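Visitor: below are the sequence and a predicted model; questions follow.
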Amino acid sequence: MAPHRQHPAQFQLQLDHVNGSENKPRTIAQQLPPLSDGCSRLYLCRHGQTDYNMQRKLQGRGVNMPLNAEGVEQAKYLAKAMKDVPLSAIYSSSLKRAFQTADTVAQLHPKIEVQPFQEVEEMNFGKLEGHPMEVHKEEIHTMFKRWKQGEYNASWPGGESPMDVVHRGVKKITEVVSNTPPKEQVLMVTHGRFNKIVLAQMLHGELTHMTEIDQNNTCVNVIDFDHATQTYHAMALNNINHLPGPPSV
């Protein structure tokens, strides 16, 4: 696993002001600074909305829900925002909701075929999978408290711990970006809790900050990987300026 170093987001993606009145999302390629020498760029995204998102049900590695109608539209907005980015590859979790989102982006990059990976699937919530969060709120509160106290090996009953996700997820992401030549850019669509965990580890070197990282549906995290120092630099986190309305769950 690559060494890590804390890097706060250096660049906040903005809305374009048209004639001083109408706000329209600019494409991501128009907003970001150019890649530094020796760096590759990863666009790490969350999938679009599903019915379980709306119903506040736990949707982990064991739940393979497709996007709902709103999620399909969100994926289209993401694809439009990414259309001018010169991507060399598109990756995703092998779960439907992530693959559908990535495939929608790929439709505007016709020479690229989405490559799915099991290693970047959502955290496994064990026996809580598919259940309303409200039903298990005490268990969830207790688990989050243990994590906050540094018990990152604490796992859901029958499921995974944050460190389980780090071991499979950060390893795979590091493999992908290490094999992405400098100056090239790739996109990967994964999941909310997964992203919180791997971003905390990659950017801070530990998991203390994982509960502070928001991840809305189809958000874009722009992460530059320096091949010489083997470090990650956050250029933007949880960007949803491509969406026309307020964030979903």
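Guide: That came in fine, so what should we check first? Residues are numbered from 1 along each chain as shown.
Visitor: only C-alpha atoms from now on, for both contacts and neighbour counts.
Guide: Fine.
Visitor: following the one helix or strand Q100 maps to, which helix or strand comes up?
Guide: For Q100, the element it lies in under DSSP states H and E is helix 96-106. Per DSSP H and E, helix 96-106 leads on to strand 115-117 as the next helix or strand towards the C-terminus.
Visitor: from the contact counts, what lies against that following strand?
Guide: Packing partners of strand 115-117 (3 or more C-alpha pairs under 8 Å, 6 or more residues apart in numbering; DSSP states H and E): strand 87-93.
Visitor: ok so, going back, name the helices or strands packed onto the helix holding Q100?
Guide: Helix 96-106 packs on helix 69-82, strand 87-93, strand 185-190, going by 3+ C-alpha pairs under 8 Å, 6+ apart.
Visitor: for comparison:
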Amino acid sequence: MNARWAGRRAGARLHLVRHGQSTWNAEGLLQGQTLHVPLSPDGVKQALTVAEALEREPVGEVWTSDQLRCVQTAELVAARHHLRVRRSVLLREQCHGIWEGTPVAGRAAVLAAADPDWAPAGGETPRELLGRAGRFLGALNAGAPHRVAATGPDVVVVSHGETIRALFAAALGLGVERMPTHIPVNGTVHTISPGPVPAEPAPLDHRTASRPEAERIT
């Protein structure tokens, strides 16, 4: 079962950040779990804008996927709070198997309409992705008492478009059928605030730190 985010009960917020534009985003290539794709020059600017947007928030931890485009984004955010970046493989992007490194065009619509238990050969299904997001939140919940007593209660998580959808659903206790359909664009912050979960959660609540052309798949 997916672990809801316990920080909602402790007055903390969860800031879900999609990494800045990568070089493969700019080239229109499907990245998935390809590790060493860096930020583009525009992506660095987006990451700096995200860091500025979160600078005054009471952030106690900054977590990131271990994929380079996220690490580079997270380091800029963490520097504003004098925090070290914590990495987790559980925050990696959804694996797209044999499709990784191929053009996004023609793939995005197939992935968006796919059955929750389907993936390209060697890839990860949406249901598996949601389970992975829940495992990350379970680990995050375990560290909540230390975090609230440290520099601040809020948590920043830098991840990828598909994974942020799954984290949002897991944090609110939603099933795979109710995962948001919206994939956040590069350089946006999606904040989950304390309070009761509504019967029909609204689409991802976000603040746009920059306004690049929408990237449908990371």
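Guide: Thanks, I have it. All values reported here derive from a predicted model rather than from experimental measurement.
Visitor: before we move on, back to that, closest to P246 of structure 1 out of the helices and strands packed on helix 96-106 of structure 1?
Guide: Smallest distance to P246 of structure 1 across these (C-alpha to C-alpha): 11.5 Å, for helix 69-82.
Visitor: which residues are in contact with whichever residue in structure 1 pairs up with R86 of structure 2?
Guide: Under the alignment by TM-score structural alignment, R86 of structure 2 pairs with Q115 in structure 1. Each residue near Q115 of structure 1 by C-alpha atoms under 8 Å, 6 or more residues apart in numbering is listed here: I90, Y91, S92.
Visitor: H167 of structure 1 -> structure 2?
Guide: By TM-score structural alignment, H167 of structure 1 lines up with G131 in structure 2.
Visitor: and its match, how many neighbours?
Guide: By the criterion of other C-alpha atoms under 10 Å, G131 of structure 2 has 21 neighbours.
Visitor: now name the helix or strand holding it.
Guide: Taking DSSP H and E as the definition, G131 of structure 2 sits inside helix 126-142.
Visitor: and the angle from that helix to strand 154-159?
Guide: Relative orientation of helix 126-142 of structure 2 and strand 154-159, computed by axes from the mean of the first three to the mean of the last three C-alpha atoms, to 10 degrees: 150 degrees.
Visitor: so which elements touch the helix or strand just after helix 126-142 of structure 2?
Guide: The helix or strand immediately downstream of helix 126-142 of structure 2 is helix 144-149, counting by DSSP H and E. With contacts taken as 3+ C-alpha pairs under 8 Å, 6+ apart, helix 144-149 of structure 2 sits against strand 59-65.
Visitor: now do the SS call for the residue sitting nearest the centre point of structure 1.
Guide: What sits nearest the mean C-alpha location of structure 1, by C-alpha atoms, centre = their mean, is C45, with 3.6 Å. The three-state label for C45 of structure 1, taken from DSSP: H, G, I helix; E, B strand; the rest coil, comes out as strand.
Visitor: ok, back up a step: the helix holding G131 of structure 2: which residues count as buried?
Guide: 126-138, 140-141 (16 or more other C-alpha atoms under 10 Å).
Visitor: of the residues you listed, closest to A166 of structure 2?
Guide: Nearest member of the buried residues of helix 126-142 of structure 2 to A166 of structure 2, counting by C-alpha to C-alpha, is L130, at 5.0 Å.
Visitor: and F194 of structure 1, how close does it get to P246 of structure 1?
Guide: Distance, F194 of structure 1 to P246 of structure 1, using C-alpha to C-alpha, to the nearest Å: 22 Å.
Visitor: neighbour count: those two, which is higher?
Guide: Ranked by neighbour count (other C-alpha under 10 Å), F194 of structure 1 and P246 place F194 first, with 24 against 9.
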